[in-house]
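Asks: One predicted model, sequence on top.
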Amino acid sequence: MNSDAPLTEDRLRQGAEALAAMDPDLAPLLARFGTPPLWPREPGFATLVQIILEQQVSLKAAKTLFERLEQALGGVAPATVLHAGESGLKAQGLTRQKARYCHELARRVNEGELPLEQLTQWSEPEGRKALLAVPGLGPWSVDVYYLMALRRPDVWPQGDLALAAAMQDVKGLETLPTRDQQQQLSEPWSPWRAVAARLLWVHYLAARGNYAGGTAPAAHPS
């Protein structure tokens, strides 16, 4: 079996069971909540725009803004974003910075500099390098795209605050783990780190009374 093959519901369950068997701190999460949601996103331009909008704001606010943009532009695609221009994006509520990020992303995709449809055929280092070259797409954003849109099984979102809080709870840490500590703590969960992230997101949401079984995780970079 290809270890980089996209997660399916069956592979998600397999990974969750493997994690519960190897880590006694994760086993209670699977016992309590069952297999976590897959939380899949459609690969492509619109999802990258949505991830940019989610940076440093609540997911609810980002969703509202994305839906407003979608309605105003007649769909979130490179052509519609380029037609709107940065001023048109700002008119729909985007900050100057995010309008610039989305417009530049649209330009690169439209001109073939960033062929998103080829990412699944590229090695992960190649794909990450291409995405990280786009202004506004940092390590956390790229990790979330690989984890949710491309559904890679062994991705750990760098510096995610919700995961840091969940790790602190589950591992009984005195303080929030730093980015480096998160990386170290997550290494034993390979090749299922993306599954571990989903288990921990469920714990984070449930601990705050926000888990309804399908709610998207409250993921944000530190």
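Replies: Here it is on my side, so go on. Residues are numbered from 1 along each chain as shown.
Asks: can we go C-alpha only for contacts and neighbour counts from here?
Replies: OK.
Asks: what about residue 185, how many neighbours?
Replies: Here the neighbour count serves as a burial measure; for residue 185 (other Cα atoms under 10 Å) it reads 13.
Asks: now swap in the one 10 residues further on and tell me
Replies: Residue 195: 33 surrounding residues under other Cα under 10 Å.
Asks: do residue 90 as well
Replies: Residue neighbour count, defined by other Cα under 10 Å, stands at 17 for residue 90.
Asks: Can you tell me which residue is spatially central in the protein?
Replies: Closest residue to the average C-alpha location of the chain: residue 144 at 2.1 Å, with Cα atoms, centre = their mean.
Asks: For that one, list the residues it contacts.
Replies: When contacts are counted by Cα atoms under 8 Å, 6 or more residues apart in numbering, residue 144 touches 51, 157.
Asks: Comparison target, given below:
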Amino acid sequence: MAALTQARFAGAVAALAAADADLGAVVDAFGPPPIWRRPAGFPTLALLILEQQVSLASAKAACDRLTEACGGTLAPASVLALDDTAMRAAGVSRQKTRYIRELAGAVTGGALRLDRFGRADDEAVRAALTAIVGIGNWTADIYLMMALGRPDVWPVGDLALQVAAQAVKRLPTRPGPETLDGLGEAWRPWRAVAARILWHYYLNTVRQRRGETRT
């Protein structure tokens, strides 16, 4: 399926809200969610690695410092030129330093061809990304959704999505990946849009007091 445009996204939000009363209630309460797109390429993947298991705000701050250390452009070769001291000064942990260097090396060495992702299907992109140390299904799914605009990606390992699904669907416990996978079947072929509606709920309820936003 073609990548989401703003018009197709708006149509999918309307279709999901009409078909599912619970999603419709979220849209009625908070309005349509943002599309939350990011540029495709190395900088977005590096930021997604930095976002693993930390707040979006702290990850962005580290990414901004890393970009500054690279001379204003977060490029694979620039990252590989930084030593451990420079990475620590940017606020990048030892583990994530390794992951970002693995990614940069794969891109510069030609093992990971990001320019070919636009023509590849979701599973091929996911397989290529998760072959890189430090990139798991969550990182691959968010890249597919936000950088490539794929409409039917469903990131079942996302904690915020699980919390929101429990609340919106009034489930007795927080759904794990297997339960969330089954729940998402009703929202094909727009599961990535349903995820944004659920994130929209999460950010307007659970995270509202913290002032954290998804970008």
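Replies: Noted; the coordinates are in hand. Since we're looking at a predicted model, the values are computed, not measured.
Asks: In the second structure, what sits opposite the residue nearest to the centre of the first structure in the alignment?
Replies: For residue 144 of the first structure, the aligned position in the second structure is residue 142, judged by TM-score structural alignment.
Asks: the residue most distant from the middle of the second structure, which is it?
Replies: Relative to the average C-alpha location in the second structure, and by Cα atoms, centre = their mean, no residue lies farther out than residue 85, which sits at 28.3 Å.
Asks: any idea which helix or strand comes after the helix or strand hosting that one?
Replies: In this structure, residue 85 of the second structure is located in helix 84-89 according to DSSP states H and E. Along the chain past helix 84-89 of the second structure, the next helix or strand (assigned with DSSP H and E) turns out to be helix 94-109.
Asks: wait, residue 146 of the first structure sits on residue 156?
Replies: No: using Cα atoms under 8 Å, residue 146 of the first structure is not in contact with residue 156, being 9.5 Å away.
Asks: re the thing from before, ok, and the residue nearest to the centre of the first structure, which helix or strand is that part of?
Replies: Going by DSSP H and E, residue 144 of the first structure is part of helix 139-144.
Asks: average distance between that helix and the second structure?
Replies: Superposed on the second structure, helix 139-144 of the first structure shows a mean distance to its aligned partners of 0.4 Å (mean Cα distance after the TM-score superposition for the first structure).
Asks: In the second structure, which residue range corresponds to the helix or strand just after that helix?
Replies: Beyond helix 139-144 of the first structure in the direction of the C-terminus, DSSP H and E gives the next helix or strand as helix 161-171. The alignment of helix 161-171 of the first structure onto the second structure (TM-score structural alignment) spans residues 159-169.
Asks: Residues in contact with that stretch: which ones?
Replies: Residues lying outside stretch 159-169 of the second structure but in contact with it, judged by Cα under 8 Å, 6+ apart, are 22-23, 26, 155-156, 171-176, 180, 195, 198-199, 201-202.
Asks: And the helices in the second structure, which stretches?
Replies: Chain-ordered helices for the second structure, with DSSP state H as the definition, fall at 6-19, 21-30, 42-51, 56-69, 76-80, 84-89, 94-109, 122-130, 137-142, 159-168, 177-184, 191-204.
Asks: of all these, which lies closest to residue 116 of the second structure?
Replies: When the helices of the second structure are ranked by distance to residue 116 of the second structure, counting by Cα to Cα, first place goes to helix 122-130 at 9.0 Å.
Asks: What are the neighbouring residues in contact with the equivalent of residue 202 of the first structure over in the second structure?
Replies: Aligned counterpart of residue 202 of the first structure in the second structure: residue 200 (TM-score structural alignment). If a contact means Cα under 8 Å, 6+ apart, then residue 200 of the second structure has 26, 30, 33-34 as its contacts.
Asks: which of those are buried?
Replies: Buried subset of the contacts of residue 200 of the second structure (neighbour count, 16 or more other Cα atoms under 10 Å): 26, 33-34.
Asks: hmm, back to that, just the helices of the second structure: most buried one?
Replies: When you average the neighbours per residue for each of the helices of the second structure (mean count of other Cα atoms under 10 Å), helix 191-204 leads with a mean of 24.
Asks: average distance between that one and the first structure?
Replies: On superposition with the first structure, the average gap between helix 191-204 of the second structure and its aligned counterparts reaches 0.6 Å (mean Cα distance after the TM-score superposition for the first structure).
Asks: quick check: angle from that helix to helix 6-19?
Replies: Relative orientation of helix 191-204 of the second structure versus helix 6-19 (axes from the mean of the first three to the mean of the last three Cα atoms, to 10 degrees): 80 degrees.
Asks: Excluding chain neighbours, give the residue nearest to the counterpart of residue 50 of the first structure in the second structure in space.
Replies: Aligning on TM-score structural alignment places residue 50 of the first structure opposite residue 47 in the second structure. Excluding its sequence neighbours, the residue lying closest to residue 47 of the second structure (Cα to Cα, 6 or more residues apart in numbering) is residue 63, at 6.1 Å.
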